[in-house]
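Q: okay, here's the prediction I keep looking at, along with the sequence it came from:
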Amino acid sequence: MAVSGFEGFEKRLELHFFGDDPLLMDDNVNNSCNNNMLGLQLGLGLRRLDFDSLQQVLHAVQCTVVSAVGNHYFDSYVLSESSLFVYPTKIIIKTCGTTQLLKSVRPMVHHARRLGLSLSSVRYTRGNFIFPESQPFPHTSFQNEVVFLEDCLPPTLRFRKASVMPSSLSSHSWHVFTASADDGDAVSDDEDEAIFTVEICMTELGAASAAKFFRRPNDGQTPDSAGKEMTEITGIGNIIPRALICDYAFDPCGYSMNGVLGDRYSTIHVTPEDGYSYASFETVGSVYDDKNDLARVLKKVAQVFRPAKMSVSTTSCASPEVWKRVAAALETVGLKCRSCAADEFPAAGTVVYQTFTARRK
């Protein structure tokens, strides 16, 4: 009988829209972490979606909201399976387990259309599933995912590309699909052009690190209070120190958090079970940031989880050279780069995929 556990590797979907003014915001958005929906009616664009509409989207995916935090720029939700971020003209949904993420596309586009928004680009990414045989349709294969996605998208998104980026590690490869209304050569907002996304997948976590994401039996804590304890004892709170963290601990084990700092998000998800331990970290940066900022973050992530294997995907329109900083930073904490692949995608820019393994003592 095949061994099967909880699937840690996430599926990630990023949808961009146009047709609304994202700049007119209300300053009175609640900035506290709780289980209520925050500020959805105060911003413009997608942030005007009512909670019932978001629930419909998440119901199609088969997950729910467990905690939320909002600020002047966007709304952040911790889900029963990973995370959701809602900006005025962008939404990011990241889910793990056996969720059916791509089934969110049609209802999301429908609800956005009611707000006067049209889909302008899509990016879907994921790593290798640990338990691929457990995935439901359309996630049974990357080919099925691409066919399903293409059927969901309007014909205006005519620039499309799908690619599986290989690595030297058989357990790690990177699946990317993008679609856009333009070919990526059109001039876009300078701020958007400067932003890069870093997606990290880690497996075979250090035993001592993984143990910190198990709850004590009958600890009497809520998921929120247990999550805060895990954030503190693991050092996660020091990865991006000024970020407002919304954290959640699952029972008997597992952890999720979203970090909010201005218009930037970060997120961590952990499945610590022995034999298929997994953790992910994702954040965004800018080419205008201090060049040492990314290095500091990467080092702290590696030190918190101490993985035997790590993959890092960086996506950037303006600075594909970010990958050099990634490799240099991780080399200093005992991780050796084993492979590096790069590819160009419409509107998304350059995706660089690197894999690392812990150096043998």
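A: Right, received. Where do you want to start? Keep in mind that this is a model prediction, so the values were computed, not measured. Numbering: from 1, shown residues only.

Q: okay, CA-based contacts and neighbour counts for the rest of this
A: Will do.

Q: please look at Ser266 and Val260 and confirm they touch.
A: Yes. The pair Ser266 and Val260 passes the contact test of Cα atoms under 8 Å, sitting 6.7 Å apart.

Q: may I see the buried residues of stretch 159-178?
A: Using 16 or more other Cα atoms under 10 Å as the burial criterion, the residues of stretch 159-178 that qualify are 159-160, 162-163, 165-167, 172-178.

Q: okay, strands next: where are they in the stretch 201-350 of the chain?
A: 244-249, 255-261, 264-271, 278-286, 309-316, 335-345, 349-358 (DSSP state E, counting those that start in this stretch).

Q: can you redo the ones you listed as JSON lines with mean neighbour count and distance to Asp183?
A: Below are the strands of the stretch 201-350 of the chain laid out as JSON lines (neighbours: other Cα atoms under 10 Å; distance: least, Cα to Cα, whole Å):
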{"stretch": "strand 244-249", "mean neighbour count": "24", "distance to Asp183": "36"}
{"stretch": "strand 255-261", "mean neighbour count": "24", "distance to Asp183": "31"}
{"stretch": "strand 264-271", "mean neighbour count": "22", "distance to Asp183": "26"}
{"stretch": "strand 278-286", "mean neighbour count": "21", "distance to Asp183": "22"}
{"stretch": "strand 309-316", "mean neighbour count": "24", "distance to Asp183": "15"}
{"stretch": "strand 335-345", "mean neighbour count": "18", "distance to Asp183": "9"}
{"stretch": "strand 349-358", "mean neighbour count": "23", "distance to Asp183": "10"}
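
Q: indicate which one of those is closest to Gly70.
A: Closest to Gly70 of the strands of the stretch 201-350 of the chain is strand 255-261 (Cα to Cα; 8.1 Å).

Q: residues in contact with that closest one?
A: Contacts with strand 255-261, where a contact means Cα atoms under 8 Å, 6 or more residues apart in numbering, come from 71, 76-78, 82-83, 213, 227, 230, 242-249, 265-271.

Q: show me the two of the buried residues of stretch 159-178 that sit farthest apart.
A: Using Cα to Cα, those reach their maximum pairwise distance at Phe159 and His172, which is 26.9 Å.

Q: circling back: give me the subset of the buried residues of stretch 159-178 lying in strands.
A: Phe159, Arg160, Ala162, Ser163, Met165, Trp174, His175, Val176, Phe177, Thr178 (DSSP state E).

Q: distance to Gly45 added to the residues you listed, as a markdown table?
A: Putting those into a markdown table (distance: Cα to Cα, whole Å) gives the following:
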| residue | distance to Gly45 |
| --- | --- |
| Phe159 | 24 |
| Arg160 | 25 |
| Ala162 | 29 |
| Ser163 | 31 |
| Met165 | 34 |
| Trp174 | 31 |
| His175 | 29 |
| Val176 | 27 |
| Phe177 | 25 |
| Thr178 | 22 |
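
Q: and here is the other one:
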Amino acid sequence: MAVSGFEGFEKRLELQFTSNNHSVNPIGLRQLDFQSLEQILHKVQCTVVSALGNHHFDSYVLSESSLFVYPTKIIIKTCGTTQLLKSVQPFIIHAENLNLRLIAIRYTRGSFIFPLAQPHPHTSFHEEVVYLKNNIPQYLCYKKASVIPSKLTSHSWHVFSAGIAEFSDDVPYTVEVCMTDLDQTLARKFFRHPNDGKNADSAGKEMTQISGINRINPNAKICDFAFDPCGYSMNGIDGDRYSTIHVTPEDGFSYASFECVGSIYNDDVAEMVKKAVKVFGAGTVSVATTSASHVTCMRIKGAIEKLGMKSRSCSMDEFPAAGTVVFQTFKKRDDN
């Protein structure tokens, strides 16, 4: 917890592995037992509060955001003052014990609201990059670190990627949405009522319903959790695709995030982003789309503008191991 308030902006880490002997185990990383995951999360300074899985992957709602475990991929994002990058080495070691080798890594985050509250190794992006380079294999030769600025706001997007090969455009793309200055009336839906008689799961389900989060992707199976006295997290599972939402509703540093994945074979992501943004009525919205075509970014832009928001900035950068990252920012039209 920061002195001024809770840090909503998440740090996100994605690790991609492959089999060492070319015989891919269909379960792969999902063989990691719960105790091993808990030990890794203890280093990060968070815990599992709820879980859900299907044939494709396992999903965990954390005390500070989310963890997704696929047979050859791990995605973990945490907020607050967690030390996310301390999970890199443990995940690599556990994967090696399962005969899996790291072939790509991507770390992303926005600009912290309370940067001075962040502990090592997150006191600066430079420190994070140095830490990453010191804790990943040297054979990941396609490395790049960059801060993608927003031209008209103070918010920037930080990206580090590394891999054994250049990016292939046939992989799913990731959309990360960060929302600040939430509409106070909408944000109040994520506060618990004192002595409401509900547990975290039932209160979370109620928040999912009354906020309209359940309508963002009606096909998704949702695992939700309400924190006390306020705050909310959910993971959605739709086949091999995930989505996730995290809410810090306190006035003065309110924040919500939405993340999902898509592919060139479906075009429903822009509509999902529009629905997610509408849930929170944020004053400022930033969207980072990784490894996506410009068509996808334009669809997202058009969808958000239909909500009465104005595009204020669009910047992009190329990463050898991750592809194109497009960073867009939007503000309410009535804001100066």
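A: That came in fine, so what should we check first? This one's a predicted model, so the numbers in the text were calculated from it and none came from an experiment.

Q: any idea what the TM-score is?
A: Between these two chains, after superposing, the TM-score reads 0.96 (TM-score structural alignment, normalised by the length of structure 2); 333 aligned residues with a Cα RMSD of 1.6 Å.

Q: what segments of the stretch 1-150 of structure 1 are strands?
A: Using DSSP E, counting those that start in this stretch, strands in the stretch 1-150 of structure 1 cover 11-18, 65-70, 75-79, 82-86, 90-95, 118-126.

Q: mind putting these into TSV with distance to Pro346 of structure 1 and mean neighbour count?
A: Listed next are the strands of the stretch 1-150 of structure 1 as TSV, based on distance: least, Cα to Cα, whole Å; neighbours: other Cα atoms under 10 Å:
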stretch	distance to Pro346 of structure 1	mean neighbour count
strand 11-18	13	20
strand 65-70	31	22
strand 75-79	27	26
strand 82-86	22	25
strand 90-95	17	21
strand 118-126	9	22
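
Q: what comes into contact with stretch 103-112 of structure 1?
A: By Cα under 8 Å, 6+ apart, the surrounding residues in contact with stretch 103-112 of structure 1 are Leu46, Leu49, Ser53, Gln56, Val57, Leu58, Ala60, Val61, Ser118, Leu119, Leu149, Cys152.

Q: which residue in structure 2 lines up with Ala60 of structure 1?
A: In structure 2, Ala60 of structure 1 lines up with Lys43, judged by TM-score structural alignment.

Q: so its match sits against Gln83, correct?
A: Yes. The criterion here is Cα under 8 Å, and Lys43 of structure 2 meets it with Gln83 at 7.3 Å.

Q: the two: which is more packed in?
A: Shown here are Lys43 of structure 2 and Gln83; by other Cα atoms under 10 Å, Gln83 has more neighbours (21 against 16).

Q: what's the match for that one in structure 1?
A: Aligned partner of Gln83 of structure 2 by TM-score structural alignment: Gln100.

Q: any idea how far Ser80 of structure 1 is from that match?
A: 13 Å (Cα to Cα, to the nearest Å).

Q: again with Arg47 of structure 1
A: 21 Å.

Q: settle it for me: which of the two has more neighbours?
A: Arg47 (25 against 18).

Q: I figured the more buried one hits Phe85, correct?
A: No. Between Arg47 of structure 1 and Phe85 there is no contact under Cα under 8 Å: 9.9 Å.

Q: identify the contacts common to these two.
A: Jointly contacting Arg47 of structure 1 and Phe85 under the rule Cα under 8 Å, 6+ apart are Phe74, Asp75.

Q: circling back to that earlier point, among the contacts of stretch 103-112 of structure 1, which ones are buried?
A: Among these, those that count as buried by neighbour count (16+ other Cα under 10 Å) are Leu46, Leu49, Gln56, Val57, Leu58, Ala60, Val61, Ser118, Leu119, Leu149, Cys152.

Q: how close does the nearest residue to the fourth one once chain neighbours are set aside sit to Phe250 of structure 1?
A: Spatial nearest neighbour of Val57 of structure 1, excluding adjacent residues (Cα to Cα, 6 or more residues apart in numbering): Ser104 at 5.3 Å. The gap separating Ser104 of structure 1 from Phe250 of structure 1 is 24 Å, by Cα to Cα.

Q: quick one: residues contacting the residue nearest to Cys46 of structure 2 when sequence neighbours are not counted.
A: Spatial nearest neighbour of Cys46 of structure 2, chain neighbours left out: Ser63 (5.6 Å); criterion: Cα to Cα, 6+ apart. Ser63 of structure 2 makes contact with Cys46, Thr47, Val48, Val49 under the criterion Cα under 8 Å, 6+ apart.

Q: for Gln62 of structure 1, same thing?
A: Gln62 of structure 1 sits next to Thr99, Gln100 when contact means Cα under 8 Å, 6+ apart.

Q: what distance do you get for it to Ser120 of structure 1?
A: For Gln62 of structure 1 relative to Ser120 of structure 1 (Cα to Cα), the value is 25 Å.

Q: then Leu44 of structure 1?
A: In this view, Leu44 of structure 1 and Ser120 of structure 1 are 17 Å apart by Cα to Cα.

Q: then Thr350 of structure 1?
A: Taking Cα to Cα as the measure, Thr350 of structure 1 and Ser120 of structure 1 are separated by 18 Å.

Q: counterpart of the residue nearest to Cys46 of structure 2 in structure 1?
A: Ser63 of structure 2 maps onto Ser80 in structure 1, with residues paired by TM-score structural alignment.

Q: Pro223 of structure 1 versus that match, what's the distance?
A: Taken as Cα to Cα, the span from Ser80 of structure 1 to Pro223 of structure 1 is 11 Å.

Q: next one: Ile200 of structure 1
A: Distance of Ile200 of structure 1 to Pro223 of structure 1, given as Cα to Cα: 25 Å.

Q: what about those two, which has more around it?
A: Ile200 (22 against 18).

Q: so the more buried one sits right up against Glu282, yeah?
A: Yes. Assessed by Cα under 8 Å, Ile200 of structure 1 is found in contact with Glu282 at 6.0 Å.

Q: now which residue in structure 2 aligns to Ala226 of structure 1?
A: Match for Ala226 of structure 1 (TM-score structural alignment): Ala203.

Q: meant to ask about Thr350 of structure 1, not that
A: Alignment note (TM-score structural alignment): Thr350 of structure 1 maps to Thr324 of structure 2.

Q: show me what contacts Phe129 of structure 1?
A: Going by Cα under 8 Å, 6+ apart, Phe129 of structure 1 touches Glu7, Gly8, Phe9.

Q: counterpart of the first one over in structure 2?
A: Applying TM-score structural alignment, one finds that Glu7 of structure 1 aligns to Glu7 in structure 2.

Q: ok, the residue nearest to that match when sequence neighbours are not counted - contacts?
A: Distances taken as Cα to Cα, 6+ apart place Gly80 nearest to Glu7 of structure 2, at 4.4 Å, with adjacent residues excluded. Going by Cα under 8 Å, 6+ apart, Gly80 of structure 2 touches Met1, Ala2, Phe6, Glu7, Gly8, Phe9, Glu10, Glu64.
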